[in-house]
Every structure is written in C-alpha cells, then in structure tokens.
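Undergrad: sequence plus predicted model, see below.
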Amino acid sequence: MGNREDLLAGARRCLEEKGWARTTVRDITAAAGGVSMAAIGYHFGSREALLNAALIQAIDEWGTETGRALAGYGAPGSTPAEQYEAMWARIIESFTTHRKLWIATIEALLQAEHSSELRQHLASGQREGRRGLAALLQGVAEDEVQDATVRTLGSVQMALLSGVMFQWLTDPEHSPSGAEILEGLRAITAAFGPAGEKDPADAKDPAGSAVDTVG
C-alpha cells in the first residue's frame, strides 16, 4: 500500500481502538507503520479530514455488512413473521461480531455535526437504507418501492434498527431478541387497532362527555 492507503488503514484502527476524539496525529502515523506526519497534510489536509475519510470507509463497510446480514433471511416456506424474526436474529448477531463497525457509525453521527461532507454521506446512506429495508420487507426490487412506502415502512424499520443497535451496544444482557421485537410490534399494532378504525375518544357527545351507554 502507498502512504495514503496506510494512513487510512491506520486511522481506521485508531477509530476502532481509541475513538475519534482521542486519536492524535501521532497515533495515526504509528498505526500506519511510521508514515510521516507531513503525509497527513499532503494527502488529506488535516487530521480531521483523514479521520472523516476513514469513518466514511467504515460506514460503507457497515452498509455492505448489513446487506449481507439481511440477504436471504428466513428458511424456505417460513411465514412472514418467522422470516422477520430470522432477519432480526441476523442483525443482532452482527451487533456482536462487528461491534467496532457499528460503534464507528455512532462516531460518525457525532462528528457529522462538524463536517458537511460526512453529514451528506450519512444522509445519503440513510436514504439508501430506508429504501433497501422497505424493499426487503416487501419482497420487491428497490426501484419498485413507492416513495411513500420508503418514508413509512422504510423509515420505521430504520428507526427500529438504530434503536435496537443502541440497546445491544450498551446493555446486551437486557436487550430484545428477534422474537421479542416481533411481539413488541404486535403489541403496538394491537394498541392502535386496524387502519381506519375510529378512536374511542371520538365516541363523545358535543359537550365532550363520554356517550352514555347505559340503557
């Protein structure tokens, strides 16, 4: 590898071992095999730009890994519920086996506040992720998914993924399994009832009191 690739690899290792904020220029050059500090300025302009480039590389790898985790989930002939539970089992497994990679995405979110390039990359990845998840759950190609479905089904599934990820990274012992996530979604659905069903709060008289059902 050349100096640029060595620096990216070194920065990536530092991000995984020390995090963005605690990584110094000296740390990066040491992890890169003794590349000179001046090479950082030559190839990337600054320590921050190098670390952001390494983060973007890690995020791209995360997206690829997530796609692999979700590909072909569920046994042939299984029900949609069984397939959904199997999908979550794969995702949760990746939280453990690729913990550092998932932590890198949290680092990226924090640093995106100070880097428009990183923020744009994250936003683009989220858009792709929402569409990909919606397509996966519907069993269709991504270009067949309606935009409204991306903003509903895709967005909610992305929110679930992010929330479960945080729980597993901080408190795996008490975090939900795939089966528990499925049951939680069923409970939420039951609480709201079928689409189009009137809310009980609507059954009130004009004065606002509950309708008297006593004979």
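TA: Now that the structure is in, tell me what you want to look at. In this text, all values refer to a predicted model and were calculated from it rather than measured experimentally.
Undergrad: alpha carbons only for contacts and neighbour counts from here, please
TA: Will do.
Undergrad: so residue 29 makes contact with residue 35?
TA: Yes: Residue 29 lies in contact with residue 35 (CA atoms under 8 Å); the separation is 5.2 Å.
Undergrad: using the three-state scheme, assign residue 76.
TA: Assigned with DSSP: H, G, I helix; E, B strand; the rest coil, residue 76 falls in the coil class.
Undergrad: how near is it to residue 83?
TA: Distance, residue 76 to residue 83, using CA to CA, to the nearest Å: 9 Å.
Undergrad: next up, a structure to set beside the first:
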Amino acid sequence: MGHKEDLLAGAKKCLREKGYANTTARDIVAASGTNLASIGYHFGSKDALMTQAIVEMLSDWGDQFGDESAGSIADYGKRFETHWRDLAAAVARDRQLSLASFENASTSMRIPELSAIIAEGQEEARVGMGDDFAAPDADAATKRAVGSLMLAVTTGVIAQWLVDPKRSPSPDDIVKAFQAIGEAFARK
C-alpha cells in the first residue's frame, strides 16, 4: 500500500479503537507508519482524512449484510425476521464498527460535510427499507414512512444492543412486538 491507503487504514483503526474525538493526527501516523506531512499532502487535513475513513467504514458496515437483501425474500414474515437476524449478526460480528458508526453520527453534527454524507446514507436506507417492508402497491409517501420507521427502530435497537446486549430485545422479540402491534391495529 501507499501512504494514502496506509493513512486511511490507520484512521479506520483509530476510529474503531479510540473514536473520532479521541484520535489525533499523531495517533493516525503511529497506526499507519507514515508521517504527519502525508496527511496534508494526501487529504489536506486530519478532518478530511477522518471523513473519508468514516465514509469507507459506513460502507464496510453496510457490506456486512451480504449481497441478498431481505427485500428479495417473497414471504413478508420471513423477510422481516431475516432483517433483524442479519442486523443482530452484523452487530455481534463487529461491535467496534457498530460503535464507531454511532460515534461518527454524533460527530457529524459538528462537521457539515460528514453530516451531509451520513444524511444521504440515512435517506438511502429509508428508501431501501421502504421498498423492502411496505406493501408493494404502497404509494411513495407510505413507503418513505415505513422506511423512516424501520430506520428509527433499527437505529434504536442497535443502540440497545451496544449498551446492554443481555437485556435488549432479540430478533424474535422485535418480530413478536411488531406482530402484536399489527394485531392491535387490526382490532380497531
């Protein structure tokens, strides 16, 4: 690898181990085996390097879900269950990456460029989950509402799994809860 790739790898390592706020340029240099001048030369600033590293980490996090989306499963109940099982497996497989994703989201509120990137990723998630979990004949507003709810619940559940994995809802608990809510709505 060249210095640019080494710096990105070092920044990702630091983000996983220390988080954004606790990572210095010297930490990145130590983790990458490069020098301070390389950061400016290749990225312009430490913040630009960290932003690029975060973007790549978020992409890595999304890649954990494999090539087949839950939306490709015809049976709705199985599709819904698969989403939560895949999510639980991704968080369990790489808790550091999941934690770094949360830290990066909160950090982004102070970095407009990063905030815009994360906001765009969230919108893509809303659209994708709306397509996956709304009725196929649902209008665009309904699909967006379903996708927004799924993103909110997904984000909240990941936070619970990171903070208190033993008492957090399991994928089965989540499916059961949604079924109960659906049944309650059906009763009117």
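TA: It's in. This structure is a prediction, so every number in the text was calculated from the model and none was measured.
Undergrad: on that earlier part again, and residue 29 and residue 35 of structure 1? which has more neighbours close in?
TA: Between residue 29 of structure 1 and residue 35, counted using other CA atoms under 10 Å, residue 29 has the larger neighbour count: 23 against 19.
Undergrad: anything in contact with each of residue 29 and residue 35 of structure 1?
TA: residue 7 (CA atoms under 8 Å, 6 or more residues apart in numbering).
Undergrad: map residue 113 of structure 2 onto structure 1.
TA: For residue 113 of structure 2, the aligned position in structure 1 is occupied by residue 117, per TM-score structural alignment.
Undergrad: what's the local residue count around its match?
TA: Residue 117 of structure 1 has 14 nearby residues by other CA under 10 Å.
Undergrad: the host helix or strand of it: average distance to aligned residues in structure 2?
TA: Using DSSP states H and E, the element containing residue 117 of structure 1 is helix 116-138. On superposition with structure 2, the mean distance recorded for helix 116-138 of structure 1 (mean CA distance after the TM-score superposition for structure 1) is 1.2 Å.
Undergrad: next, the mean deviation of the following helix or strand past that helix compared to structure 2.
TA: As assigned by DSSP H and E, the chain's next helix or strand after helix 116-138 of structure 1 is helix 147-149. Once fitted to structure 2, helix 147-149 of structure 1 is off its aligned match by 2.0 Å on average (mean CA distance after the TM-score superposition for structure 1).
Undergrad: next structured bit after helix 147-149 of structure 1?
TA: helix 155-170.
Undergrad: what range does that next one cover in structure 2?
TA: Aligned by TM-score structural alignment, helix 155-170 of structure 1 falls on residues 148-163 of structure 2.
Undergrad: list the contacts of that stretch.
TA: With CA under 8 Å, 6+ apart, stretch 148-163 of structure 2 has contacts from 88, 91, 95, 98-99, 102, 122, 125-126, 129-130, 168-169.
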